[in-house]
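[1] sequence first, predicted model second:
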Amino acid sequence: MPSTAQPQLHRRRKQSSARRDDDAPLIPILARKVREVEAKAQRGKLGPTNRVKFQVIAFLVREERARVKNDTTVPDAVRSESLKRLDGVATILAKTAARDTSLIQLLEVDQATSPVARRMRRDWLLESGAELAPDELIITDAAPALAPVVPPALAEKQVVPPAIEARQLANPFLAPDLDRPVRRESPRRRLDGWELMGPLYKAFETGAGGGAASMELPPVPEFDRLSPKGREIMAHQSRFLESVRDGHRTFLLADEPGLGKTAQSLLAASVAGAYPLLAVVPNVVKMNWAREVERWTPQRRATVIQGDGATIDAFADIFIVNYEILDRHLAWLSSIGLRGMVVDEAHFIKNLSSQRSQNVLTLAGRIREMTPGGNPLLMALTGTPLINDVEDFDAIWRFLGWTNGEKPGPELMEKLDATGMTPADKAFYPEAREAVISMGIVRRKKKDVAADLPDKLIADLPVELDDEFGRSIRDAERELGQRLADRYRRIVTARGDRGMGNSLGDDIDADIVRLVAQNELDESKAAGAGSENVFTMVRKIGQAKAHLAADYAVQLQRAVGKVVFFAKHIDVMDAAEAHFASAGLKTISIRGDQTTANRQDGIDAFNNDPSVGIAVCSLTAAGVGLNLQAASNVVLAELSWTAAEQTQAIDRVHRIGQGEPVTAWRIIAAHTIDTKIAELIDSKQGLSLRALDGEAVDPASSDSVQLSALMHLTRRALGGE
């Protein structure tokens, strides 16, 4: 008897739910969609697709509320139930907006305005069985409005170096573009009605189809016609350049650090004749880029833009500028007829709300407009394009013109349309991933293209902080965990239940844990260094480890020779340098506040002067673009917050030309949160392995290391770990 009663009860409940949904079929769709948005927001990953989804939900809630209130055929009980369910959706929207205040303005929209939003609204209404007017079924894209290269806020900052004025006077008119195709309305395609950005990200997030994310490249040519005298390009570089020779012009060059991306991009410009060429690079590598131009394309002139550009060579072939000063040079750079643009360490532009990203994207758009045929050479260089989330691709794809953030561009749309499938088909995802890759993603790993490159090992060295400073750190960590646990308990008490989310065991609710951790993280970022939080705690751990890490580096240098010492904070670097000086060691320092010339002098001294034993480097200032391969040992005195930053630092040593096995020694404070951070950093490697290298690894959480660490402290204080 009991065995049959339960299924009958389940059927009665299902039938009751079905009747309820028949009265308001749109509401369960909105409830499902708002939960998807809420889950993303809790992880701090509300990208463009989910922001549009949030906007459409808000609009449809108002629209559905008005419909239910005005429908006289609906019984009062049904109306009351429907309004209650809509209130539940609206409450989740409000809570999500409270977590990310930039969403508040989206709650106030009167209609779903963008084509993507209107398509999303149409699809959800059709899914609910609604009948739509013909003008709601057909949605066309408005012609994109061209954004000014120089936004009004930056107009007063613009400079025109005197040498540029001379160049403009020497050639006041650019050659007319007789080849630019007439802009025609894009033909209607089968996938025009589908929201595609989410599925494209999902295709990479799941590693759909497996295999490395690298486009098909031509074979190695019989002769090397590109290398200057005395130099030779490697086979993987030669194959890339052949694709440029074949006419390909947009690339995400995502080779692992140390495989010569700078040389490949400079030679690509030579093959494509993409001059004048603009290289937007981190400040720390500006001088190195100029040297690489001389090394690989000696027939071309490069000029490095410093400050207001008073000393630049206006008639150079290659203009090199760092991100920080690009904003004041936008006006003249957009007017000199650039035919190519390289963005080095392109993950720097992943934050689309930053002025840095907007400067790069608008300038790239102008170069596309000005280049004959509309097909300039655009290259994004980064060995670590994905930092925390697969939507880190967004800004890079926009820079390359593959998407506009809301939908794929015409060329990519054509490739997706040619698959003959839609996102409703499971087989669409590997095909979609391949379509994006064929647009120009090139990804090679060291182990595949540089067989003679020695191994790389990361070794952890736990150290005990057994002094008063160490005890105070452990006390502060316990206090923070207790504060988080108290917040958790207050929320559970206020809700009047034991939690309704994903259970972590022992009635610990995963959603509340994440909410508590996210609130603490937001408050910590806002408070800065003036309060006790996870950032100040980790900084104190770094300070406590400084002497121990420096002492280990001294012993290591005496045993193996040159050592690169990385730290995150200036006071840790200062303490280490004082210890090295007391030990009689000669060091160089690479920091963010140095001039470019001083920094390059230090790098040269480390690589060429046998008396220089240790390079003391900032993780943020020296973690990209530098060549420090005179050493084969790296000491990481402080841990980074991202796996990518750690990888970049180690690969300053582990790169082409290195002849010895490389060992990175991570100094980890035992019995503190430092141990958990190291574990989290290692787990974050999975995103790139899955998305870019096609390896079958378990998907790690998309939460940041900071958020995951705070969740760990909360669970531990609650007795869950």
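    Perfect, I can see it now.
[2] C-alpha from now on. contacts and neighbour counts both.
    OK.
[3] wait, Ser704 touches Arg514, no?
    No: counting by Cα atoms under 8 Å, Ser704 does not reach Arg514; the two are 11.4 Å apart.
[4] ok, the spatially most central residue of the chain - contacts?
    If you average the C-alpha coordinates of the chain and look for the closest C-alpha using Cα atoms, centre = their mean, you land on Asp392, 3.2 Å from that point. Contacts for Asp392 were tallied using Cα atoms under 8 Å, 6 or more residues apart in numbering; they are His347, Lys350, Asn351, Pro385, Leu386.
[5] structure two is appended below for comparative analysis:
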Amino acid sequence: MTAIPSYLQPYFQDAEKSLNAKLAKEIEFSGATYQILVEDLYTHLEYWVFLQLEAQGNIKDAFCSCNSQDEGCLHQLVAYLSLFNTNEIPLHLRFERSLWNHLCFLYEDRLNDALMELKQLQPGHYIFQSSSEKIIFSIKALSDSSILFLDELVTPRPKETEETSLKFSNLSNEDLLLWREGRPNPQLRYDLSYWSDLAKWLMRKQDNQEAYQVSFQYSKKKLPNWIQIDFYDLEIGFYLSEANLPFIIPSLATVKSPLSVRNANNQGIDRIEYDKTTGIMRIFEGSLEKAPKIKKESDSFLNGIRLENWIFIPEKGFYTDEPHNLLQTPELEGEQLSVALTEHQRFLSTLLMNEVIHRSVQVPSYQLFFDKKWNLHIVAYLFEIGDLSLNYSRIIGDWAYLDGEGFYPLENKRFEEVETIIPIYQVSDFVTQNRGWLNNIEGFHTHIRSIEYQLSYQVSETNRLTFQCSLAKAKQRARLQDFGVWVYLEEYGFYSKSVGPFSHLLKPGFSLSPEQVPLFIRMNRDELSLIPHFFYEKCPLEKTKLHLQMTQKGTIKINPEYVLLPFLKDTNFRLFDDFIYIEKKGFYELSAPLRLPEKFRYPVELAGEELDLFLSYEMEEIRPYIHDIDPRLLKPQKKQLVTSFVEAEEKKGKGWYRFKLYYQTENGIIPITALRQALNKKKQQFAFFEAGLIALQDKQLDWIRRLDKDRFDKDEEVVFLTTLEFMRINAFEQIQFFETENLDLESSQKNFIALQELQTPDVPNITGLNSHLRPYQEIGVQWLWFLYHQQLAGLLCDDMGLGKTHQAMALIASVANLYRNYAEGIQRHFLIVCPTSVIYHWQDKLEQFLPGLRICTFFGVKRSLAAFHQSYDILLTSYGILRNEKELLSQVNFEIAIFDEIQVAKNQTSLVYAALKNVKAQMKLGLTGTPIENHLRELKSLFDIVLPTYMPNENDYRELFIKPIEREYNSHRKDILNRLIKPFTLRRKKEDVLKDLPEKSEEIAYCDLSPYQQQLYTEVLEQRKRHLMQDLKDDQTPIPYLHIFALLSSLKQICNHPAVHLKNPGDYQKYSSGKWELFIELLREARESQQKVVIFSQYLGMLDIIENYLNDQKIGYASIRGSTQNRKEQLQKFNHDPSCEVFVGSLQAAGLGIDLTAASVVIHYDRWWNAARENQATDRVHRIGQMKGVQVFKLVTKGTFEEKIDAMINRKGQLMEEIIGVDDQNTLKKFTRNELIELLTYEEKDDDHMTLSDVE
């Protein structure tokens, strides 16, 4: 910190007391200009202090609103000291070098001040998303005060101006002019944005020593690609692209970061100082950071990732050679200093102690005059004449140093020195070589005619440009000097003694039509610049505007307005293409932001196809110029579907409602009935409403198009919808209730909530069900009852073991009671279809829990429907029988059809799918724990069975959901699909609803290949892999899925046991297997602890080996495979016989619909491609009725593709959870080309493990 000015020193003690009492309340600043609100130590009144600092931190200017008569006051010193806050440099310099400033400057440059694109997730939580909907910025306020501040920050604010904002105080005239033209320089644009305010807020939190934590996320290249900063009341994160990292790296040194910023050999620069008296910048050697040394020759350095001048070493930080380059020349001046400022601007900015290095580029201006000996003096200045000539200011190569202001980069610099002197004998040559430049300097114009006459021009009332000759009117006392070829006349400039080589282009009397003028100017720009006042030196326009208005006849009038600078506002002007002519001032070529598209430079009226073309394409082009617009021409930023009236329409039957629906925009509401009328007009592309412009081709309106005309009552503004239609529309539109002064408001709101929350007016009567339902099951039955009452259908997707069967039986009981009470004599029939393996399990449950209903088990060779209608209530059959008896069963009308394990019909081309579609039932209910096993297409198949026509058609479903979700991971489309299916799916997890269920622990148990397995594995891989890899790497060759899966299946069998691959399970003892040894150990430990064990494998050969071993060891076991006939006996044996210690089953046959709760250990001998199937199988043990904790072991062979499969299954385990609601795993059925290449080129290994890449 610099010394306190002498006139403020008497206030020092009181100033320290004020700072300790935190009486410096608010600090606003822009560059080195500050406004600080200070509370008086004694009177407690508040005063604003204005401070302007020099680059070194000294006070340049100051005043206080207390109006003290003394030179300084206590408030000024408090304000001044508060800027340092125990630091050596003032706040604005610390801010300029800070991480907060660098991050926010980068994001403003990338995103601008785009408030409309800032998405609010919840109060105080905002994100930015890229075009692919990837989150690239997130900020979340965690306290009331930070939420309030953040909301104020992002709320659109009044435009800041020179009169109202501090941010204009340090601007040059040129920058001000650019701002007035709507083209602010990048620094001002940033200063005026909320990004700058956000950066200053974060800087203030750091300055106040609020605790924070910085963390990073990393890309596949192991580079940081996300920085997260968490304060106690704020969480903020930024995406970091590789290209932008070098810009951010130096500023990381200003915060406590887990990634350090260091020099490669731990030698660095301690500080940098500039001596303005000598023009020398001195580099003082020190250390960037006390950190472990990393030599440039070390592996970690050589293997680091280069980012321009930086090397990134993962988990360590950023290292640079840059300081060494500067330390080679510890004293920089002249050209060396200029090069250093240009090449190391960011780095120097962070360490230069007493000066500012500005980013904004400046163009030098020049003052010209002759001395008494007629030598021409050219003096450069930046902001005001003489500023580079005073004190220690100077030009240093491509930079200028302005005393008290700092360093500025220069462009378009014409001379190397601040002052250049052209001797009298060189003036003539200088004028000839620089006449174009001189012609822009008042009093030094060059004239291509002799002094006796000069060429001028005139623009007529018809806009013709004519050149003419006029006599020079030199003042009598004007000084005149002959320089040979040129004669200088004071205040008029230089006159040629002879006709120049270009004079024949510009003859007196030469005239051009208005259409010829622009091209002529462009082709003869240099010659025309020699005519005094032909070109106007500054842009005369402040802005260009367009006014858009609709007429009563439905046309659009567009009127342009050209706003001249205030001092030109009464001056006549004319347009010549991209040039504007200001009367008596000259021509000026308008910059792109001020050029209106040619079609709209003059008033125009649009109608018909021209109007449609304008609204479809041209309106976006002119949007930056629009000043005011008819609200009917404004496309709404958002259309929210709302309803103000909901009433049951009993005339049309159960499940019909009357709605008053509107699209609500920021400007009002649009009745849907009015939109339907507009859609009926075939040639109309747009509809005009006071609430905004609606494009009738918008796909958002497709749901209106699909409804028949008789669904709309335009007089009452009513739309008739079924519950199903409402649900579908609500999924896409998220309908909200819109309160109006409606007599039926309360009733409508109640009906709306009932539809949204799936409420029914009565409670289902489950009398006759001999089962006590748990609370979550009661909720499930209530949901099923709603679907039934609304004539809908659904999928009950609860976890295995949560009693889907009981909930389905409760629905059957409720419907049976409904017709028993209200419709005597009318018999309703129910259908239950299930896998063959559980048909008798269902029969037992129905007889046990619904004894009052008669069950016909339609199964076996002697099956018959002859007595079904009169003698039975429930028809129980299998999918195989339904498929074979499709025509017979389609003749029966069922009240409810229940399809257990409905996922067996996921393939829409299967006969089972066709048979289920053919079933006639008032309501169809699917039971499944895995509605999505492999692919989103399966979900549509299941819905097409239970709710035909609800899902979009094949093409729309693929474009809306499959491609965006499965290929692009589009979270927005996931949300829509979730809303679409949510009313018709119910899924609960065991851990959420069964708090008393014992815990389940899962672990991957790793093993190694035995030497023989390793040899066999390598041989098989070498034989088959090479041609597969060639096909995979050729995008034009179809992926050979069958061959790949055949190879993988062989490798899995080898991993299991060589005897499985060699088809010799009877002699399994002749071969060694690492996995088999692990299995034997796990089985031994389980038996010693007296726990029953369930073992699953997908290979029958492996089951043979396990059973052979159990027989050899005389261990009691039960077994179910696809061919097992006595399934019921096998289950009873395992669950009730103490001597039966082990259950052996294939995943396909024993993974569904059975109860194995006698076990407490599950071993998955091999991983199934579909993790959901594994979970289903595990849930045979971990379900209602389980009294012990369950251990699950999944065996994986290290160093083989099994390890990679396990990782890929876990990585892809989110799809079902995100779409259906909850689940822990997803499936792995079909790999992409890249995934298969990745799988077959698995490289992670150690010396003890072989991998697939070893055989390349």
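    Done, it's in. All figures in this text were calculated on a predicted structure; none of them were measured in a lab.
[6] quick TM-score on the pair, please.
    The TM-score (TM-score structural alignment, normalised by the length of the first structure) is 0.58; 472 aligned residues with a Cα RMSD of 4.3 Å.
[7] from the contacts of Asp392 of the first structure, list the buried ones, please.
    His347, Lys350, Pro385, Leu386 (16 or more other Cα atoms under 10 Å).
[8] including secondary structure, could those residues go into TSV?
    Shown next, in TSV, are these (DSSP: H, G, I helix; E, B strand; the rest coil):
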residue	secondary structure
His347	helix
Lys350	coil
Pro385	coil
Leu386	coil
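[9] of these, closest to Pro408 of the first structure?
    Checking those against Pro408 of the first structure by Cα to Cα gives Lys350 as the nearest, at 17.7 Å.
[10] map the closest one across to the second structure for me.
    In the second structure, the residue matched to Lys350 of the first structure (TM-score structural alignment) is Lys906.
[11] I figured that match hits Asp944, correct?
    No: here Lys906 of the second structure does not reach Asp944: they are 10.0 Å apart, not a contact under Cα under 8 Å.
[12] can you give me the helices for the stretch 51-200 of the second structure?
    74-82, 91-97, 99-111, 144-154, 173-180, 186-191, 194-207 (DSSP state H, counting those that start in this stretch).
[13] for Ile779 of the second structure, find the nearest of the ones you listed.
    In terms of Cα to Cα, the element of the helices of the stretch 51-200 of the second structure nearest to Ile779 of the second structure is helix 144-154, at 36.3 Å.
[14] re the thing from before, from Lys1230 of the second structure, how far off is the match of Lys350 of the first structure?
    Applying Cα to Cα, to the nearest Å, the value for Lys906 of the second structure to Lys1230 of the second structure is 15 Å.
[15] ok, then the element right after the strand or helix carrying Ile311 of the second structure?
    Secondary structure here is read from DSSP states H and E; on that basis Ile311 of the second structure sits in strand 310-313. Following the chain from strand 310-313 of the second structure toward its C-terminal end, the next helix or strand by DSSP H and E is strand 317-320.
[16] so which bit of the first structure is the helix or strand just after that following strand matched to?
    Downstream of strand 317-320 of the second structure, the next assigned helix or strand under DSSP H and E is helix 322-327. Alignment of helix 322-327 of the second structure against the first structure: no match, by TM-score structural alignment.
[17] for helix 322-327 of the second structure, packing partners?
    With contacts defined as 3 or more Cα pairs under 8 Å, 6 or more residues apart in numbering; DSSP states H and E, the packing partners of helix 322-327 of the second structure are strand 268-275, strand 280-286.
[18] can you name the residues of the first structure that the longest one overlays?
    When strand 268-275 of the second structure is aligned against the first structure using TM-score structural alignment, it corresponds to no residues at all.
[19] so which elements touch that strand?
    With contacts defined as 3+ Cα pairs under 8 Å, 6+ apart, the packing partners of strand 268-275 of the second structure are strand 280-286, helix 322-327, helix 345-351.
[20] tell me which of these sits nearest to Thr836 of the second structure.
    Using Cα to Cα, the nearest of those to Thr836 of the second structure is helix 345-351, at 73.5 Å.
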